[in-house]
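Asker: Sequence first, then the predicted structure:
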Amino acid sequence: MPKTAIIPPGTGVPIAPFVPGTLADGVLYVSGTLPFDKDNNVVHVGDATAQTRHVLTIIKGVVEAAGGTMDDVTFNMIMLKDWADYGKINAVYAEFFPGVKPARYCIQCGLVKPDALVEIASIAHVGKKA
């Protein structure tokens, strides 16, 4: 099956061998997205609200670069460093998904950089583009 790498303008070089998104047969798979700037530095250290907003804004950019909208997101995988931030993450999440919510799971785990408080990966159905 053909697949297309989705790399929005201004995307930095990833810290591992992956692309921000892969589109195959109308399904977009968005890589785990951390609160990084284009140089892979953690932004908004200590602020789960701002980090979540940053992550979801990046995801939105990947979805839009693939020709979709956040309404096309059907599944999210959320990883958080501390359950104490769960409410803050959910408040921002609700802003990005105001209507019918995507399916999701949420786990607590260690993230690739200690100052990162949240990571989100997504799946969206954006139509057959590849």
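Answerer: Great, that's in hand.
Asker: switch to C-alpha atoms for all contacts and neighbour counts from now on
Answerer: OK.
Asker: Contact partners for the residue nearest to residue 39 when sequence neighbours are not counted?
Answerer: Leaving aside its sequence neighbours, residue 39 sits nearest to residue 12 (CA to CA, 6 or more residues apart in numbering; 6.1 Å). Contact analysis of residue 12 by CA atoms under 8 Å, 6 or more residues apart in numbering lists 37-40.
Asker: ok, and here's another one to check against it:
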Amino acid sequence: MEYIASSKAPSALGPYSQAIKVGDFIYTSGQIGLDTQGVLAEGLEAQAKQVLNNLSAVLQEGGSDLGHVVKTTIFLANMEDFAKVNAIYADFFGEHKPARSTVAVKTLPLNALIEIEVVAIQTKV
């Protein structure tokens, strides 16, 4: 087991890691739309893009990328944002379509509007 930490993504808000690599798999913690200074982006679209950029940075640190994600879980503060998130998600993933779950939750950390976690395959040693 190896802990993964990227300076290009925000530090964990609590006692957990940005990601952990086990074998050839990378399991990320959920990312919200914080920048590296700890500032939450304004609005759903900006937060969703920041989340995906954060996940990309963490995966790159672990030797992978969004193109090797096998599963995502999206947590939304409002399920009415589903279509907006789908459009942004599609821009980041392109033709790659990992398995996915999307759930609505009552509250996210720092009152974020979206949180995403992923499982990816390591591609670089």
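Answerer: Arrived safely. All values derive from a computational prediction rather than experimental measurement.
Asker: what TM-score comes out when they're superposed?
Answerer: Here the superposed chains carry a TM-score of 0.91, computed using TM-score structural alignment, normalised by the length of the second structure; 124 aligned residues with a CA RMSD of 1.6 Å.
Asker: The longest helix seen in the first structure aligns to what range in the second structure?
Answerer: The longest helix of the first structure (DSSP state H) is helix 48-65. Alignment note (TM-score structural alignment): helix 48-65 of the first structure is matched to residues 44-61 of the second structure.
Asker: If you count neighbours, what's buried in that stretch?
Answerer: Residues 44-45, 47-61 are the ones in stretch 44-61 of the second structure that count as buried (16 or more other CA atoms under 10 Å).
Asker: circling back: helix/strand/coil for the residue nearest to residue 39 of the first structure?
Answerer: On the three-state scheme (DSSP: H, G, I helix; E, B strand; the rest coil), residue 12 of the first structure is labelled coil.
Asker: Show the residue spans covered by the helices in the second structure.
Answerer: Taking DSSP H as the criterion, the second structure carries its helices at 44-61, 82-93.
Asker: got those helices as CSV, with distance to residue 17 of the second structure columns?
Answerer: Formatted as CSV, those follow (distance: least, CA to CA, whole Å):
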stretch, distance to residue 17 of the second structure
helix 44-61, 10
helix 82-93, 23
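Asker: and of these, who's closest to residue 6 of the second structure?
Answerer: helix 44-61 (5.4 Å; CA to CA).
Asker: Quick one: map residue 93 of the first structure onto the second structure.
Answerer: Aligned partner of residue 93 of the first structure by TM-score structural alignment: residue 89.
Asker: got the contact list for that match?
Answerer: When contacts are counted by CA under 8 Å, 6+ apart, residue 89 of the second structure touches 48, 52.
Asker: Return the distance of it relative to residue 100 of the second structure.
Answerer: In this view, residue 89 of the second structure and residue 100 of the second structure are 11 Å apart by CA to CA, to the nearest Å.
Asker: Touching, residue 67 of the second structure and residue 93? I think so.
Answerer: Yes. With contact defined as CA atoms under 8 Å, residue 67 of the second structure reaches residue 93; the gap is 6.7 Å.
Asker: Now do the strands in the second structure.
Answerer: 2-4, 19-22, 25-28, 69-76, 99-104, 114-121 (DSSP state E).
Asker: got JSON lines for those strands, with distance to residue 84 of the second structure too?
Answerer: Shown next, in JSON lines, are these (distance: least, CA to CA, whole Å):
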{"stretch": "strand 2-4", "distance to residue 84 of the second structure": "30"}
{"stretch": "strand 19-22", "distance to residue 84 of the second structure": "26"}
{"stretch": "strand 25-28", "distance to residue 84 of the second structure": "23"}
{"stretch": "strand 69-76", "distance to residue 84 of the second structure": "11"}
{"stretch": "strand 99-104", "distance to residue 84 of the second structure": "13"}
{"stretch": "strand 114-121", "distance to residue 84 of the second structure": "11"}
